[in-house]
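J.: below are the sequence and a predicted model for it; my questions follow.
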Amino acid sequence: MKISVRNLEPTKAKLTITVDDEEFAPYLDEARKEIAKQINVPGFRKGHVPAKIVDQRVGFGAVAGEAMNKAIPEFYSQALDKKEIRPMAQPEIDVVEMPESANSDVKLKFTATVERRPQFDLPKLEEMTIDVEPIEVSDDDVEQRLEGLRQRFGTLVGVDRPAQKGDFVNIDLDAQIDGESVDSQEGVSYEIGSGNMLDGIDEALEGLSADEETTFESMLQGGEHAGEKALVKVKVNSVKTEELPELDDDFAQEASEFDTLDELKEEIRKAAAMDAKGRQATAARDAFIAKIEEDLEIPVPKGILKETVEEQLKNQPNADSDAKKKVEEEVEKSLRDQIVLDALAEELDVQVAQADVFNFLGSIAQQYGMDPNAFIQAIIKNGQIGAAVQEVARSKGMLGGMRKVKFTSNGEELDLSEFLSSDDEADAEVAAAEEDETVAAAAAAAAVADDLAKDAE
């Protein structure tokens, strides 16, 4: 097999692959055997038709076509390995020449144009020191958490007065366009000031008492009239206010296993400190990737960038130029990070076991409330197991890389061992890494989950 490579762009290459006759011959023989099982030729048992008869019966072109279906992907894969090209998308295959007969001097020749990972040298991780902002847990942090816990034990009590911000109201809504009702709801509970309903509703509700109503204009957020302006009539059925328990030892005993409020506060402070450490570890991760990219010129494949941006903008049909630019910048950064992590995983010779992948997919299935085994089988059936393997490799590569780097905070070395784990532990724990990015990182897997959920409905 002869291979020539032409770099069209820093992230795009065109391979021209010429296959020798002796290399292509086994694929032709295999194709003839498969075709022989499917045709009936008088005087021969099915599956035992001689090669020459098969060529005569179906034509050599059909045999060569069947052979190329299997041969081209395998020769393409071999060419990538030999030329150390790391593809980032499916190739565009073009057959330039193919033998016209069993005795033809013409060799199989095809081109493969593919967007590839750019080549660059990673910095020496062992020589890298990264400073991370220190963590602090203030009394305000503790008080905010305590207040959140207190609100969970609050009770709603009816009041005979006009509604005000922070009150909970039970309301009926009727949206009209040109005098015709297009949407109505009854008995809706809403906290005034929460801002999670129609624009203008907070201003309309403040000052109304039970059994009073008013109208206001607002843009509808959902349904077939989403984006249209409507006149909304709102009626208040009841007004309630939230009464919170006193912060004392009795509350501590009701809300926790502790006997005193001071003990509860101390536990809350410990939880806040642990969360802060987690945020610090996330900051260290982001700083690690940024440090690697700091002095590197890493171009992003234009085709993949364009395709990914267009896909994301499908969910934002009314996005203005600023919003589109923001999406493009986010996608470009995400792709650049992926490129770096792929290179890091390769340099560290990361090995991905089947258990790693299944644990990772199991965590995705759990987020979607699906049976892990059924979900994994769906991923395999949809040909997306490779994407999951790649994500696991990236996570393991990042953890391995971070273990080689020295992190500091306030001039002192920072111990992140509880978040980075040992190599053996990383194999088992990689599926839980970076909870805030798991679904995004497994977009292909999540897409399958969405499709399966829709089918179930």
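T.: Structure's in. What do you need?
J.: every contact and neighbour count from this point should use C-alpha atoms.
T.: Fine.
J.: off-centre distance for stretch 322-337?
T.: Offset of stretch 322-337 from its chain centre (Cα atoms, centre = their mean, to the nearest Å): 14 Å.
J.: check contacts around residue 155.
T.: Residue 155 makes contact with 242, 243, 244, according to Cα atoms under 8 Å, 6 or more residues apart in numbering.
J.: tell me the one of those residues nearest residue 115?
T.: Set against residue 115, the nearest of the contacts of residue 155 by Cα to Cα is residue 242 (58.4 Å).
J.: what is the top strand by length along the chain packed up against?
T.: Looking across the chain with DSSP state E, the single longest strand is strand 229-243. Packing contacts for strand 229-243, counted by 3 or more Cα pairs under 8 Å, 6 or more residues apart in numbering; DSSP states H and E, involve strand 155-158, strand 168-177, strand 213-219.
J.: which of those sits closest to residue 366?
T.: Closest approach to residue 366 among the helices and strands packed on strand 229-243 is made by strand 155-158 (32.7 Å; Cα to Cα).
J.: buried residues in the closest one?
T.: Counting neighbours by 16 or more other Cα atoms under 10 Å, one finds that strand 155-158 has no buried residues.
J.: what does the longest strand of the chain rub up against?
T.: 154-163, 166-177, 187, 205, 208-220.
J.: helix or strand for residue 119, which one?
T.: Residue 119 is located outside every helix and strand, with elements delineated by DSSP states H and E.
J.: how long is stretch 111-122 from one end to the other?
T.: 31 Å (Cα to Cα, to the nearest Å).
J.: take the one below as the second:
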Amino acid sequence: MNVKMEKTEANVVKLEITVDADKFSEALKKSYNKNVKKFSVPGFRKGKTPIGVLKKYYGIEVLYEDAINFCCEDTYPKAVEENNIEPVDYPQIDIVQIEEGKDFIYTAQVIVKPEVELGEYKGLEVKKVKYEVNEEEVQKQLTAMQERNSRQEVKEEGNVEDGNIAVIDFKGFIDDVAFEGGEGKDYPLEIGSGTFIGDFEQQLIGTALGETKKINVNFPENYGKEELNGKPATFEVTVNEIKVKELPELDDEFAKEVSEFDTLEELKNDIKAKAQESNELREKREFEEAVLEAVCANATIDIPEVMVEKEIDQMMRDLEMRLKYQGLDLETYYAYTNNTEQKMRDFMKENAEKKVKTDLVLEKVGEVEKVEATEEEIKEKAMEVAKQYGDKEIEKTADLIVKAQGELLKTDVVIEKTIKLLVENTKSIEE
């Protein structure tokens, strides 16, 4: 095999690969063995026609397609490896010379991973946002705990008030015609929760127990259902029951009932501590993202469109998987959100470009800084994955993960160490 390589344009390489005549002859024989049963020649049983007779009767060309495939499968990967190129897409194959008894020559034009020109990536100054825990945040969590532990008392008489729970029957009409999905029975609606559209809940305030009232609202323009978007609607609503939500007092007794603490002060301190821990994780994550954005902004890369499209493909597969866990599929999701596959792909494109560029930059920094993953670090990463499975035999599971996904784990470790290196070499300016 002989290979000539030339760069035809940015990120595009053309390989001219010559396969020796004897190797091409072997490929023709393999093609004959694969296809001989397909041909019928008078005087010979099907599948027993000699290759010489087959060539005379049908022509050698009938064996070319598979012979070409055999040659390309055998030589293209070797040519790629010998020339140290990293294709990011399938090659475009063109035949230069094909004839029995002669060398087989073909070209493979392929898009390759782009060159990354790093700018400054050490000694940068990046803003780091600081998040403080305030009393309002603590109170918000306490109120949520009160809500979860509230009791509901039925009002024997009176009208619907803000904060009440109105148990209602409702039926919606557009132009005096009932629409699909606009009906409900004994629905518990908390007034002021913002569950229903527009001022539906506010219009219910003052309605008496057992009273039927007409409520007029407009559906939002982007409601998600074409037949309802922006349409005015009338609902006939009957109040079947009114409930008052009673919240428990915020005191030491409350703390004992809802937590492992004896006093409200201890519960508050625990909420603050957990909120602070969450804030610190958020600060760390956002600072890492800001550092990567700064490093990427200084780098120059001509990213092939095919790499972006492949990243979008992966994002679409991830979306489909998440929807399946919720019992949905893509078509239902498109209908509900008034979307199409192309709209989703267009929406994802910016993030896909950012992801591809970040990955390429991290890979280049890791290469320049000679970042490597040790066997111990790979095993440790496998242990983290094994713990997620909840398997008791974590050590054994980790070993299996290393065997099956060792290269992926190695890549993850190198990326994490590279991000750590960049963060450690960036000066934070706190806000």
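T.: Cool, the structure landed. Here the structure is a predicted model, which is why all the values come from computation and not from measurement.
J.: ok, how many other residues are close to residue 108 of structure 2?
T.: By other Cα atoms under 10 Å, the residues close to residue 108 of structure 2 number 20.
J.: could you do the one 4 residues further on as well?
T.: Applying other Cα under 10 Å, we find 20 residues neighbouring residue 112 of structure 2.
J.: need the contact list for it.
T.: Counting by Cα under 8 Å, 6+ apart, residue 112 of structure 2 makes contact with 11, 12, 13, 85, 86, 87, 88, 89.
J.: and the gap between the fifth one and residue 361 of structure 2?
T.: Residue 86 of structure 2 sits 16 Å away from residue 361 of structure 2, going by Cα to Cα.
J.: between these two, which is the more surrounded one?
T.: Counted by other Cα under 10 Å, residue 86 of structure 2 and residue 361 do not tie: residue 361 has more neighbours, with 24 against 13.
J.: that one matches what in structure 1?
T.: Aligning on TM-score structural alignment places residue 361 of structure 2 opposite residue 340 in structure 1.
J.: helix, strand or coil for that match?
T.: Under the three-state scheme (DSSP: H, G, I helix; E, B strand; the rest coil), residue 340 of structure 1 adopts helix.
J.: likewise for the one 4 residues further on?
T.: Here residue 344 of structure 1 takes the helix state, with states given by three-state DSSP.
J.: okay, buried residues for the helix or strand containing residue 455 of structure 1 please.
T.: Using DSSP H and E, the element containing residue 455 of structure 1 is helix 443-456. By 16+ other Cα under 10 Å, the buried positions in helix 443-456 of structure 1 come out as 444, 445, 446, 448, 449.
J.: with secondary structure added, can I get the contacts of residue 112 of structure 2 in TSV?
T.: As requested, those are exported to TSV (three-state DSSP):
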residue	secondary structure
11	coil
12	strand
13	strand
85	coil
86	coil
87	strand
88	coil
89	coil
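J.: for those, give me a markdown table that also has distance to residue 342 of structure 2.
T.: As requested, those are exported to a markdown table (distance: Cα to Cα, whole Å):
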| residue | distance to residue 342 of structure 2 |
| --- | --- |
| 11 | 26 |
| 12 | 27 |
| 13 | 30 |
| 85 | 32 |
| 86 | 29 |
| 87 | 26 |
| 88 | 23 |
| 89 | 21 |
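J.: can you say which of these are buried?
T.: The neighbour count (16+ other Cα under 10 Å) marks 11, 12, 13, 87, 88 as buried among these.
J.: thinking the third one is in contact with residue 4, fair?
T.: No - Residue 13 of structure 2 is beyond contact range of residue 4, at 10.4 Å (criterion: Cα atoms under 8 Å).
J.: which residues in structure 2 form helices?
T.: Applying DSSP state H to structure 2 gives helices spanning 21-35, 51-58, 64-82, 135-148, 200-204, 252-258, 264-297, 305-325, 330-337, 341-368, 375-388, 394-424.
J.: right, I'll leave it there.
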